[in-house]
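Participant: Quick one: sequence and predicted model below, then my questions.
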Amino acid sequence: MHIPPYHRKPSWQRFLVGTFIGAILSYFIFVYMHGNIVEGLLAENKELDSQITELKKKNETLTKDNENKQSNEPVTVEEIEIEILNREELRLNRLTVLDLVGLIKEEIDHIIGEDISTLAENDRLLKSTIQNKDFQLDDFTYNFSVETLTISRTVKIEVEAEISN
């Protein structure tokens, strides 16, 4: 097999020299653009690192101040968690359970923000508030009996449901 001697024709020589010079120019343009982009990204990275450092210092300071304030203030209730223990026995679906938990939370949501020691003294009142109330949902009336009541920053209440007609 024979390769044709195109390298001797002036038109092919101009084409090859132009391709070579174009490749060199495009390489330098690529290196220049890449350098500018990387430089910009490095500057942005340094800026973000300095902001992160400042925010960490500010967070530490605020956390220390918050701890100092909390040591002087009484501990209060922040959240209420309610669990229905016998939901499988009553065949309650997820939506019904969520609605019932929402109804119970509406009834006792006034305890959020109260002092834990005050709430611990009045735990019987909290239990009777839940047990003496009939909760109407769809066509059923539900009564609850409180099985477990844990009072801390998060009040955890475990109840058993009964359907009354």
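Facilitator: Cool, the structure landed.

Participant: can we go C-alpha only for contacts and neighbour counts from here?
Facilitator: Noted.

Participant: How about the secondary structure of Val146?
Facilitator: strand (DSSP: H, G, I helix; E, B strand; the rest coil).

Participant: ignore the last one, Ser71
Facilitator: Per three-state DSSP, Ser71 ends up helix.

Participant: Report how many residues lie close to it.
Facilitator: For Ser71, the count of nearby residues is 9 (other C-alpha atoms under 10 Å).

Participant: quick one, what contacts it?
Facilitator: By C-alpha atoms under 8 Å, 6 or more residues apart in numbering, no residues touch Ser71.

Participant: Could you check how far it is from Phe28?
Facilitator: 64 Å (C-alpha to C-alpha, to the nearest Å).

Participant: Check Glu162 too.
Facilitator: Distance of Glu162 to Phe28, given as C-alpha to C-alpha: 80 Å.

Participant: would Glu160 count as being in a strand?
Facilitator: Yes. Assessed by three-state DSSP, Glu160 belongs to a strand.

Participant: count of neighbours near it?
Facilitator: Glu160: 17 surrounding residues under other C-alpha under 10 Å.

Participant: Who are the contact partners of the spatially most central residue of the chain?
Facilitator: Central residue of the chain (C-alpha atoms, centre = their mean): Glu79, 16.6 Å from the mean position. Contact analysis of Glu79 by C-alpha under 8 Å, 6+ apart lists Ile112, Arg153, Thr154, Val155.

Participant: Out of those residues, the closest to Arg91 would be?
Facilitator: Val155 (25.8 Å; C-alpha to C-alpha).

Participant: also this one, for the comparison:
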Amino acid sequence: MRVPAFYNDKSWQRFFAGMAIGGVISWLLFIYMNGVLQEKQTLLIQEQKDTIQELRGDILIWQEEFKNLNKENIGHLLVQQITVKITNHQKYGLDLLSVHETEEAVLEDLKTLKAKDIETVYKNRDLIKRVIENRSVSLNGKKYRLEVKELVFFTNITIVLHLTLDA
């Protein structure tokens, strides 16, 4: 059995030539399209790298600026609130209204500290302690002295007081 000789037939020659030329054209078209798409992707990646570098530089600038502003602001912090708490009022059986009124009276004495620089207030902490401890309070017919147990300074000054019977 013999394979027919298609190489002599013109229709088969045109068919194979068309396949070869089509293959070459499609390959060239594929390479062109792939090259164009790759070039676009490369350009996009490069733009993104440049943007990232620029934004990282901006972040560093902003971080330095915030660090400088924070350093300035720490030096200028102001007292915003004063909290006074009497902790041992149960020992003497005092009612909560009397304790609250005493706390409010101490707050009234210290209200001038609000909106002052924390550094200045901290430097005068001994004076603040003496103002509170030299105060004699009359509750339920008995005289009590206030004793400062804890004094915390920040934008909120927290003062923890104990009551002692005044002799």
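Facilitator: Yep, that arrived. Just so we're clear, the structure is a prediction, and the values are computed from it rather than from any experiment.

Participant: aligned partner of the residue nearest to the centre of structure 1 in structure 2?
Facilitator: Superposed on structure 2 with TM-score structural alignment, Glu79 of structure 1 falls opposite Gln81.

Participant: Please enumerate the helices of structure 2.
Facilitator: With DSSP state H as the criterion, structure 2 has helices at 10-75, 96-110, 118-123, 125-133.

Participant: would you turn those into a markdown table with distance to Leu146 of structure 2?
Facilitator: Shown next, in a markdown table, are the helices of structure 2 (distance: least, C-alpha to C-alpha, whole Å):
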| stretch | distance to Leu146 of structure 2 |
| --- | --- |
| helix 10-75 | 32 |
| helix 96-110 | 10 |
| helix 118-123 | 20 |
| helix 125-133 | 5 |
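
Participant: for those, which one sits closest to Lys85 of structure 2?
Facilitator: Evaluated over those, closeness to Lys85 of structure 2 peaks at helix 96-110, with 6.6 Å, by C-alpha to C-alpha.

Participant: overlap between the contacts of Glu79 of structure 1 and structure 2?
Facilitator: Retained in structure 2: Ile112, Arg153, Thr154, Val155, out of the contacts of Glu79 of structure 1 (criterion both residues aligned by TM-score structural alignment, their matches' C-alpha atoms under 8 Å).

Participant: And those, which of them are buried?
Facilitator: Neighbour counting with 16 or more other C-alpha atoms under 10 Å marks Ile112, Arg153, Val155 as buried within those.

Participant: Closest one to Leu62 of structure 1 out of those, please.
Facilitator: Using C-alpha to C-alpha, Arg153 is the member of these that lies nearest Leu62 of structure 1, at 20.9 Å.

Participant: just checking, what residue in structure 2 corresponds to the closest one?
Facilitator: In structure 2, Arg153 of structure 1 lands on Thr155 (TM-score structural alignment).

Participant: Name all residues that make contact with the closest residue in space to its match that isn't next to it in sequence.
Facilitator: Excluding its sequence neighbours, the residue lying closest to Thr155 of structure 2 (C-alpha to C-alpha, 6 or more residues apart in numbering) is Val79, at 4.4 Å. Applying C-alpha under 8 Å, 6+ apart to Val79 of structure 2 gives the contacts Leu113, Lys114, Ala115, Lys116, Asp117, Ile118, Phe154, Thr155, Asn156, Ile157.

Participant: can I get those in JSON lines with distance to Ser136 of structure 2?
Facilitator: Converted to JSON lines, those look like this (distance: C-alpha to C-alpha, whole Å):
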{"residue": "Leu113", "distance to Ser136 of structure 2": "21"}
{"residue": "Lys114", "distance to Ser136 of structure 2": "24"}
{"residue": "Ala115", "distance to Ser136 of structure 2": "27"}
{"residue": "Lys116", "distance to Ser136 of structure 2": "26"}
{"residue": "Asp117", "distance to Ser136 of structure 2": "29"}
{"residue": "Ile118", "distance to Ser136 of structure 2": "27"}
{"residue": "Phe154", "distance to Ser136 of structure 2": "27"}
{"residue": "Thr155", "distance to Ser136 of structure 2": "28"}
{"residue": "Asn156", "distance to Ser136 of structure 2": "25"}
{"residue": "Ile157", "distance to Ser136 of structure 2": "22"}
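
Participant: Show me the subset of those that structure 1 keeps too.
Facilitator: Shared with structure 1, among those: Leu113, Lys114, Ala115, Lys116, Asp117, Ile118, Phe154, Thr155, Asn156, Ile157 (both residues aligned by TM-score structural alignment, their matches' C-alpha under 8 Å).

Participant: out of these, which one sits closest to Phe15 of structure 2?
Facilitator: Distances from Phe15 of structure 2 to the kept ones among the contacts of Val79 of structure 2, taken by C-alpha to C-alpha, are shortest for Thr155, at 90.6 Å.
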